[in-house]
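Sequence unavailable; structure follows:
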């Protein structure tokens, strides 16, 4: 049985919208796309290569799927560390509106998300990976289906854009598993969901 592993890029203020380019996702009049580009370096590149090397399949939200499908099929080198896995491995897109997908190896996930994704995990050899797909990621976390979450936090504040965890997100506690900081200041942290948050209070010293 495979594991469900999510990798997502966010800013210091939690924005995940359009990290890769100005035209990637302009919903809501967003004009700051491409904010991850100035901070790309060999360290983050190695991490991304390591992640894709463990992939056994991909589970994507509709918008991320459309962005990927418009670019990666044109990178035809099978040895490319990102394009190779994306073009050759099974891809599953969660959508109720996607017509017959044109990207080879793509299937649409129908019906009950919990049931379908559980079945996908059971028949995946290696990691079933979600990249980006913030809305889908929140749903998967709510359903308890995410095993590992990689969060790459970039040293920039945008003040606008779609945030990964907006108000109303289900409270969730995470266990930290590993972390590193790249030469350009990108914080790469790996977590595992660990149930509901725990709470407490700091008592004042008796002589305060």
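Noted; the coordinates are in hand. Since we're looking at a predicted model, the values are computed, not measured. Residues are numbered from 1 along each chain as shown.

going forward, measure contacts between C-alpha atoms and count neighbours the same way
Noted.

Which parts of this structure are helices?
Here the chain has its helices, by DSSP state H, at 42-53, 62-69, 83-88, 113-123, 134-142.

can I get those in a markdown table with distance to residue 152?
Output for the helices of the chain, formatted as a markdown table (distance: least, Cα to Cα, whole Å):
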| stretch | distance to residue 152 |
| --- | --- |
| helix 42-53 | 9 |
| helix 62-69 | 17 |
| helix 83-88 | 20 |
| helix 113-123 | 24 |
| helix 134-142 | 13 |
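
now those helices as JSON lines including mean neighbour count and distance to residue 105?
Output for the helices of the chain, formatted as JSON lines (neighbours: other Cα atoms under 10 Å; distance: least, Cα to Cα, whole Å):
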{"stretch": "helix 42-53", "mean neighbour count": "15", "distance to residue 105": "17"}
{"stretch": "helix 62-69", "mean neighbour count": "18", "distance to residue 105": "11"}
{"stretch": "helix 83-88", "mean neighbour count": "19", "distance to residue 105": "7"}
{"stretch": "helix 113-123", "mean neighbour count": "15", "distance to residue 105": "14"}
{"stretch": "helix 134-142", "mean neighbour count": "19", "distance to residue 105": "20"}
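
Second structure follows, compare the two:
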């Protein structure tokens, strides 16, 4: 059985909206290594439509010389959960549209591969609620925004278990949670 590992950049007040606020903190080697450890064991990428449509133009033309993560994002099969996107391969090579969220379809994918998820807040909420996310890697930036899309919006109740804590050189805390 494979695992689903989720990666989210978040603020201390839980905002996971388009993380432009991360720019002020740089992308030091220890952050790159931490995320690289998540992607290294993954043989597939699972994304929601919105994140897929943001990632495709940003990653599809990027080379390894520009970013060591480019081969992973471009060469790994991307599975896109969307009820509206039907031809993901025409948007970004090695991409497959799965249709709308179906926990049984996700279980099938997870059965024989490790999947990496980045962003995709709506998808992640569903994965966590359905017990499909094995690890939730929150990279918590030392900033509060006061507004924006939150991973767990008001009214959400979700118990988790803390698995690990890592302090990064740019002041970011990498918190790893699993199912409670």
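It's in. Predicted, not measured: the structure shown is a model, and the values here were computed from it.

Got a TM-score for the pair?
The TM-score (TM-score structural alignment, normalised by the length of the second structure) is 0.92; 177 aligned residues with a Cα RMSD of 1.7 Å.

of the helices of the first structure, which approaches residue 103 of the first structure most closely?
Taking Cα to Cα, helix 62-69 is the member of these nearest to residue 103 of the first structure, at 6.3 Å.

and the angle for that closest one with helix 134-142?
120 degrees (axes from the mean of the first three to the mean of the last three Cα atoms, to 10 degrees).

which residues of the second structure does helix 62-69 of the first structure align to?
Alignment of helix 62-69 of the first structure against the second structure: residues 49-56, by TM-score structural alignment.

of all the helices of the first structure, which lies closest to residue 1 of the first structure?
helix 113-123 (4.4 Å).

whereabouts in the second structure does the closest one align?
Residue span in the second structure matched to helix 113-123 of the first structure, by TM-score structural alignment: 102-112.

For residue 127 of the second structure, what is the corresponding residue in the first structure?
Per TM-score structural alignment, residue 127 of the second structure is aligned with residue 140.

returning to that earlier point: and residue 164 of the first structure, which of the helices of the first structure is closest to it?
By Cα to Cα (comparing all of these), the closest turns out to be helix 134-142, at 5.8 Å.

Check how far that closest one sits from its aligned residues in the second structure, on average.
By mean Cα distance after the TM-score superposition for the first structure, the fitted helix 134-142 of the first structure averages 0.7 Å away from its aligned residues in the second structure.

Which elements pack onto that helix?
Other helices and strands packing on helix 134-142 of the first structure, by 3 or more Cα pairs under 8 Å, 6 or more residues apart in numbering; DSSP states H and E, are strand 55-61.

ok, 10 Å please
strand 3-11, strand 55-61, helix 62-69, helix 113-123, strand 127-131 (3 or more Cα pairs under 10 Å, 6 or more residues apart in numbering; DSSP states H and E).

Nearest to residue 36 of the first structure among the ones you listed would be which one?
That would be strand 3-11 among those, by Cα to Cα, at 7.9 Å.

so what's the residue most central in space within the second structure up against?
The residue lying closest to the centre of the second structure (Cα atoms, centre = their mean) is residue 118, at 1.3 Å. Listed by Cα atoms under 10 Å, 6 or more residues apart in numbering, the contact set of residue 118 of the second structure reads 5-9, 45-48, 51-52, 55, 124, 137.

on that earlier part again, thought the match of residue 127 of the second structure was touching residue 114?
Yes. Taking Cα atoms under 10 Å as the definition, residue 140 of the first structure is a contact partner of residue 114 at 7.9 Å.
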